[in-house]
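# 3D, please:
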Amino acid sequence: MLLGQFRTTRCRPGLTSRPLLRFPQRPLLAATVLRPNPSAIPLVNIRGYHDEGAYGYRQPKPHGWTDYSESEIANRIEHSRLVRLINAFRDHGHKAAQLDPLGMAPNRVVPELDPARYGLHDMDEVISLKGLMYCPNPASPDNAPLAEASLKTIIQNLRRTYCDKIAFEFNHIPDTGERRWLNHLVESFDRKPFEPQQQRRIFELLARSEVFDHFMQKKFGQVKRYGLEGAESMMVALDQLFYHSNVQGIEGVVLCMAHRGRLNLLTDLLQLSPTVLFHKVKGNSEFPPNVPATGDVLSHLTNDPNLDYGTDTPLHVSMLPNPSHLEAVNPVAMGKARAKQLDRFNLLGGEAAAAGCSLGDRVMCVQLHGDAAFTGQGVVMETL
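Below you'll find the predicted structure:
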């Protein structure tokens, strides 16, 4: 078979001719070979994630929060000075948040949060809250918002919402409906004290994480383990995230995270056997002796347990290996979550619509970022 032919080019004197290799052009494959049979592949696999002809684009789900009504706009105009104060708390309240658990940092004075700056002095004045903000009614069993409140109550709720132990900053979102939804979510949140059972659960997670770090430091002090000291609340946050997502119908979680706290999470919530961990800590491979492989580093261990949170379907959590702190695992986690979503949706078939299930309702991707990676690395923003 003739694979190619040589051709010699003309060169200037003193230069050696260089042969060029030409290959005969292959005939194009038939169109029927390149195009799959549409009837053999479900439509969701082709267009499920592609709206309006753009690859990877999906139209956002419609939400129930629209723009202000005429009566709400009229009330906002009547109390325009209070509107400026409320927006100031939503814009600058995070600057005065009490984020120091030891209370050693001095309280920051934020001039934008002073009511006198906007000409508001009468703290007993009762104002209609229609279209302004949401104040929960403590006397209401269903946490219904107050229709009107005094200026003192309004400021107390604003400080409790935006200047407490947790700060919020979302007023930069351009969509008015989304901002109103977030305003209602954080301002009407019912901050009831934890039940004794919840308090014990939180204490157990924090205590086990701290004991684990102390044990590892004492027994394996020379091993780089990326402990969770000072950030043990991550365990509680993930436990609550897993619980509430499972209650809301999530069946699978694809988790990727940095090195910090990985071993704590694996041996606690993700149920990795301590025997496996200590075997790896001592320098052994996670593969059997007859497998010609060296294994990965300690901070890349994974596990994929089924967590029982008391629902009909256990929550399957799949942690991916993290190749480095460069967040290269983020798009991999997104791709795996998308594949799982498509798989679950296709398995439901015609039952998906009857069950009120849309694409992406059963699998969730969770990404934990370390250091300054969230804002400092392009792969993070590209993944988002």
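# for the rest of this, base every contact and every neighbour count on C-alpha atoms.
OK.
# which residues in the chain form strands?
Assigned by DSSP state E, the strands in the chain fall at 5-8, 19-22, 126-128, 148-150, 252-256, 306-307, 315-319, 363-367.
# okay, these, which one's buried deepest?
Each of the strands of the chain was scored by mean neighbour count; the highest is strand 252-256, a mean of 24, by mean count of other CA atoms under 10 Å.
# same for that strand, what does it pack against?
strand 315-319, helix 329-348, strand 363-367 (3 or more CA pairs under 8 Å, 6 or more residues apart in numbering; DSSP states H and E).
# coming back round to it: nearest to residue 328, out of the strands of the chain?
Nearest to residue 328, of all the strands of the chain, is strand 252-256, at 10.0 Å by CA to CA.
# which other residues reach that closest one?
315-322, 329-330, 333, 336-337, 362-368 (CA atoms under 8 Å, 6 or more residues apart in numbering).
# that older thread, columns distance to residue 109 on top of the strands of the chain, output as CSV?
What follows is the strands of the chain, written out as CSV (distance: least, CA to CA, whole Å):
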stretch, distance to residue 109
strand 5-8, 80
strand 19-22, 75
strand 126-128, 26
strand 148-150, 24
strand 252-256, 38
strand 306-307, 45
strand 315-319, 43
strand 363-367, 34
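# here is a second sequence; please produce its structure as well for comparison:
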Amino acid sequence: MDKYSFLNAAHTAYFADLYDQYLQNPDSVEPSWRAFFQGYDFGSESYGMKGEIVAGVSTQIPEHLQKEFQVVKLIDAYRTRGHLFTKTNPVRERRQYTPTLELENFGLSNADMNTVFDAGEILGIGSRTLSDILDHLNNIYCESIGIEYMYIRNPENIKWIQNWLNVNDNHPKFDTEQKKHILKKLNEAVSFENFLHTKYVGQKRFSLEGGESLIPALDVIIEKAAGYGVKEFVMGMAHRGRLSTLTNIFGKSAKDIFSEFDGKDYEEEVFDGDVKYHLGWTSDRLTNNGNKINLNIAPNPSHLETVGSVVEGI
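The predicted structure follows:
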């Protein structure tokens, strides 16, 4: 039994209907089927195949066309599982997941590296050698930024993400001013945690150390959202990193947080109070582009994800 025998056993009318649907609107079919039909079209154009479906007839598929299909499967595997092989830990390599993205798992080998495949069209890079296609895939999906998106059920959303990935190969480029602003927000996060660690030794604070990039990330999300006309930003989060987020994003005074470490600033009989890393905050922010946006981080007890539904209702 060859690897394509499942096609002969399938319902040919179903294939025909699905292919007609793909021809009318490629985004209307499931991503893996879309990739399958794209590979089929490449083969038809390259080798002059009629594309007729004949019941009960077994057709010998040319070797190069078979490999075109294998490259399409390789591309789909990177899009689906590439995030599992990213270089996100500078200290040690990630654990090995199986199946891997090795060529042998897709019926390909190093002997195919200089072969030109039309499947590169799927990536928007045109017909390219397998070596170029692999470099492109590794650059986008297996570097320091992982992206997991193929579970999304809306084809338009998937296409939008893929188009953005192809713009900069998942390697954002920042000008000098943007780099300075990112550094400023990182410094704010690091300095805040260092001060708390020095001043309030041994007190629970659930620091953001090691994850300080959250601060510039939230900052740019809010700036961009306000630029698109968003008037309110509501957020729920866990206790880890909340104090830094309250100060460096939501505008809560560092002095107020320090006083909470020193002791409550209200009478016990008036308020029950709560630990500082459970508290919420609301403020108005004027962005760098002069847009006003209301910020609201909901209070949330540790480890309780019920805040998600609360945020949706605010």
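# so can I have TSV of the helices and strands packed on strand 252-256 of the first structure showing distance to residue 120 of the first structure?
Conversion of these to TSV gives the following (distance: least, CA to CA, whole Å):
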stretch	distance to residue 120 of the first structure
strand 315-319	51
helix 329-348	48
strand 363-367	44
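# so which of those is nearest residue 113 of the first structure?
strand 363-367 (34.1 Å).
# what's the closest of the helices and strands packed on strand 252-256 of the first structure to residue 110 of the first structure?
When these are compared by CA to CA, strand 363-367 sits nearest residue 110 of the first structure, at 33.0 Å.
# which bit of the second structure covers that closest one?
Matched against the second structure by TM-score structural alignment, strand 363-367 of the first structure finds no partner residues.
# relative orientation of that strand and strand 252-256 in degrees?
Angle, strand 363-367 of the first structure to strand 252-256, by axes from the mean of the first three to the mean of the last three CA atoms, to 10 degrees: 20 degrees.
# tell me the angle of strand 363-367 of the first structure relative to strand 315-319?
Using the same axes, to 10 degrees: strand 363-367 of the first structure against strand 315-319 is 40 degrees.
# how far is strand 363-367 of the first structure from where the chain is centred?
Mean-position distance between strand 363-367 of the first structure and its chain equals 7 Å (CA atoms, centre = their mean, to the nearest Å).
# contacts for that strand?
With CA under 8 Å, 6+ apart, strand 363-367 of the first structure has contacts from 250-257, 330, 333-334, 337, 340-341.
# isn't residue 126 of the second structure right up against residue 120?
Yes: judged on CA atoms under 8 Å, residue 126 of the second structure makes contact with residue 120 at a distance of 5.1 Å.
# which one's more surrounded, those two?
residue 120 (22 against 14; other CA atoms under 10 Å).
# got the contact list for the residue nearest in space to the middle of the second structure?
Central residue of the second structure (CA atoms, centre = their mean): residue 147, 3.2 Å from the mean position. The contact partners of residue 147 of the second structure, taken as CA under 8 Å, 6+ apart, are 82-83, 141.
# aligned partner of residue 165 of the second structure in the first structure?
Match for residue 165 of the second structure (TM-score structural alignment): residue 186.
# what sits against that match?
Counting by CA under 8 Å, 6+ apart, residue 186 of the first structure makes contact with residue 161.
# and residue 170 of the first structure, how many neighbours does it have?
12.
# go ahead and confirm residue 311 of the first structure touches residue 245.
No: taking CA under 8 Å as the definition, residue 311 of the first structure is not a contact partner of residue 245, at 10.7 Å.
# ok, those two, which is more surrounded?
Between residue 311 of the first structure and residue 245, counting by other CA under 10 Å, residue 245 is the more crowded of the two (18 against 13).
# relative to residue 333 of the first structure, how far out is the more buried one?
According to CA to CA, to the nearest Å, residue 245 of the first structure stands 18 Å off from residue 333 of the first structure.
# and residue 310 of the first structure, how many neighbours?
11.
# ugh, typo on my part, it should be residue 154 of the first structure
Residue 154 of the first structure: 21 neighbours (other CA under 10 Å).
# residue 72 of the first structure too?
There are 16 residues near residue 72 of the first structure, going by other CA under 10 Å.
# for the one 10 residues further on, same thing?
By other CA under 10 Å, 21 other residues sit near residue 82 of the first structure.
# what's the counterpart of it in the second structure?
Match for residue 82 of the first structure (TM-score structural alignment): residue 71.
# again, but for residue 159 of the first structure
Aligned counterpart of residue 159 of the first structure in the second structure: residue 138 (TM-score structural alignment).
# for residue 202 of the second structure, see how far away its match is.
Using CA to CA, we find residue 138 of the second structure at a distance of 43 Å from residue 202 of the second structure.
# more crowded one of those two?
Neighbour comparison, residue 138 of the second structure and residue 202: the larger count goes to residue 138, with 16 against 9 (by other CA under 10 Å).
# distance of that one from residue 115 of the second structure?
18 Å.
# any idea how far the residue nearest to the centre of the second structure lies from residue 209 of the second structure?
For residue 147 of the second structure, the distance to residue 209 of the second structure - CA to CA - is 23 Å.
# residue 153 of the second structure now?
35 Å.
# and what of residue 21 of the second structure?
Residue 21 of the second structure sits 51 Å away from residue 209 of the second structure, going by CA to CA.
# can you check residue 230 of the second structure too?
In terms of CA to CA, residue 230 of the second structure sits 30 Å off from residue 209 of the second structure.
# equivalent analysis for residue 272 of the second structure, please.
30 Å.
# more neighbours: those two, which one.
residue 209 (15 against 8).
# now the helices for the stretch 51-200 of the second structure?
63-81, 130-141, 155-168, 176-199 (DSSP state H, counting those that start in this stretch).
# need those helices in CSV (columns: distance to residue 252 of the second structure).
Shown next, in CSV, are the helices of the stretch 51-200 of the second structure (distance: least, CA to CA, whole Å):
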stretch, distance to residue 252 of the second structure
helix 63-81, 40
helix 130-141, 37
helix 155-168, 34
helix 176-199, 13
